[in-house]
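Engineer: The amino acid sequence is not available; the structure is as follows:
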């Protein structure tokens, strides 16, 4: 983690270093694939100039738990939304611009995707986006406290379509339980997928989580659930894949 990134992390009071031999409360899920992450010259220039200010690396190892101090990082106190797997940031950027009073933390494992989003943030002069490179479960578990988030967005996570790979899907009951714990009362979990089987699995897990309830027509929500249409989504629709929007609210 950069020195600047450490400025925006605070130790949670009374935390002890985790026991390396203890069972992890939230099982790690290999929900992403290996990809090339070489940056273009322009992307590298923006990365070198802005990453230490707007980005941080999620690394925890055997240290005491540390939480993001989003008030210090964004320079204000505002509702915070975590977007997991932001990709190249099309939805992240569009939704952040539409909601300037909401601060967005975009988490992604792929450096190139983060670099594309960072370049767009620089180009558009957007001030309410920060970036984290790291695993979603690590980010949720260690970087945010219970009841801290106003929203969590997970758009088009890898469906791992083969049956033997379903265990690698991100949105399993344990991860949804962790998301629910990190949401404040009334906070929103917004997931979207174009894979029918994965949509069924997410729906079943979300409905089974006791801290969550389905968002109903007329419910007043603290964040927008209107997403920009991405190139990936357009291709999926043209291929005949229906997109499922799945929305829950943390019980008040």
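Structural biologist: Okay, I see it. Note that the structure is predicted; figures quoted are calculated from it, not measured.
Engineer: drop to CA atoms for contacts and neighbour counts, all remaining ones
Structural biologist: Will do.
Engineer: quick one, helices of the stretch 51-200 of the chain?
Structural biologist: For the stretch 51-200 of the chain, the helices defined by DSSP state H, counting those that start in this stretch cover 70-74, 90-98, 111-124, 136-143, 173-182, 196-208.
Engineer: any chance of those in CSV, plus mean neighbour count?
Structural biologist: Output for the helices of the stretch 51-200 of the chain, formatted as CSV (neighbours: other C-alpha atoms under 10 Å):
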stretch, mean neighbour count
helix 70-74, 17
helix 90-98, 18
helix 111-124, 20
helix 136-143, 20
helix 173-182, 21
helix 196-208, 17
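Engineer: Among those helices, which comes closest to residue 234?
Structural biologist: Nearest of these to residue 234, taken as C-alpha to C-alpha: helix 90-98 at 12.7 Å.
Engineer: Which stretch among the helices of the stretch 51-200 of the chain approaches residue 239 most closely?
Structural biologist: helix 196-208 (13.4 Å).
Engineer: following the closest one, which helix or strand shows up next?
Structural biologist: Sequence order places strand 212-214 as the next helix or strand after helix 196-208, per DSSP states H and E.
Engineer: what's the offset of the helix or strand that comes right after that following strand from the middle of its chain?
Structural biologist: Counting by DSSP H and E, the next helix or strand C-terminal to strand 212-214 is helix 231-238. The gap between where helix 231-238 is centred and where its chain is centred comes out at 21 Å by C-alpha atoms, centre = their mean, to the nearest Å.
Engineer: Put this next to the previous one:
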């Protein structure tokens, strides 16, 4: 399951340095499957091995340049954070930011996120999963590439522990509606909000990407869903 098109690009000297000097601490190198961002099956790993401790784990899918996850890691050192991203430049920039903020409770994987959830993370290992501003693939013929769909939800459900939360945000109204429809009908989740949309997650920083959407007049939609026992009645919480 791929929801992205991998694009290469020339790295800056700072990004090259990050890959050479910072990667040993921050970058996890799992066994690969058939592609450079694939994950080989049957290699579940306890996250405590990556961080050297047991702590609540937050996974961000599509961490981009790392502004969100490095800010969160610096603000909540009692938690551990795992960034999943397919663009090498973004991973390098994230490591640079982590170094600047003196963050050490962060690890990164260059990988297709669904494969990480399916093959690398143990079941019920994550406290939260964040998916902020995934590619909307706004052209109708490309909608099938969207990450949030019925086949992806079971992988999120597998990775989240009971009571865990998946948090999402997008500036594409139609995609927000799709996300809500997918999770509303999904077994094993209940709404974490009242009304049409969740309130803005106060742990989400205002990135340049979000500012761009606001400048274009788009509404920013937040959603949150709580992992419950499969078959449990869908309900809202205040």
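Structural biologist: Everything's here; your move. Note that the structure is a prediction, hence the values are computed from the model and not measured.
Engineer: Counterpart of residue 133 of structure 1 over in structure 2?
Structural biologist: Aligned counterpart of residue 133 of structure 1 in structure 2: residue 110 (TM-score structural alignment).
Engineer: list the contacts for that match?
Structural biologist: Each residue near residue 110 of structure 2 by C-alpha atoms under 8 Å, 6 or more residues apart in numbering is listed here: 28, 29, 37, 84, 85, 86, 87, 88, 91.
Engineer: Of those, which qualify as buried by neighbour count?
Structural biologist: Listed as buried from the contacts of residue 110 of structure 2 are 37, 84, 85, 86, 87, 88, 91; burial here means 16 or more other C-alpha atoms under 10 Å.
Engineer: Give the aligned equivalent of the second one in structure 1.
Structural biologist: Residue 84 of structure 2 maps onto residue 107 of structure 1 when the alignment is built from TM-score structural alignment.
Engineer: so that match touches residue 83, yeah?
Structural biologist: Yes. With contacts counted by C-alpha atoms under 8 Å, residue 107 of structure 1 reaches residue 83, the gap being 6.1 Å.
Engineer: Which residue of structure 1 is paired with residue 193 of structure 2 in the alignment?
Structural biologist: Taking TM-score structural alignment, residue 193 of structure 2 has residue 216 as its aligned residue in structure 1.
Engineer: what about that match, neighbour count?
Structural biologist: When neighbours are counted by other C-alpha atoms under 10 Å, residue 216 of structure 1 registers 10.
Engineer: Tell me where the stretch 1-150 of structure 1 has strands.
Structural biologist: For the stretch 1-150 of structure 1, the strands defined by DSSP state E, counting those that start in this stretch occupy 9-11, 55-57, 66-68, 80-84, 103-108, 129-133, 149-155.
Engineer: which residues in structure 2 does the fourth one align to?
Structural biologist: Residues 57-61 of structure 2 are where strand 80-84 of structure 1 aligns, with TM-score structural alignment as the criterion.
Engineer: Which residues are in contact with the residue minimising distance to the centre of structure 2?
Structural biologist: Closest residue to the average C-alpha location of structure 2: residue 61 at 1.9 Å, with C-alpha atoms, centre = their mean. Counting by C-alpha under 8 Å, 6+ apart, residue 61 of structure 2 makes contact with 83, 84, 85, 113, 129, 130, 131, 132.
Engineer: What's the local residue count around the fifth one?
Structural biologist: For residue 129 of structure 2, the neighbour count with other C-alpha under 10 Å is 23.
Engineer: Which strands or helices does the lengthiest strand in structure 2 pack on?
Structural biologist: Counting by DSSP state E, the longest strand found in structure 2 is strand 160-170. Under the contact definition 3 or more C-alpha pairs under 8 Å, 6 or more residues apart in numbering; DSSP states H and E, strand 160-170 of structure 2 sits against strand 126-132, strand 221-227.
Engineer: and the first one, how far from structure 1 on average?
Structural biologist: So the one you mean is strand 126-132 of structure 2. Superposing on structure 1 and averaging over aligned pairs (mean C-alpha distance after the TM-score superposition for structure 1), strand 126-132 of structure 2 comes out at 0.5 Å.
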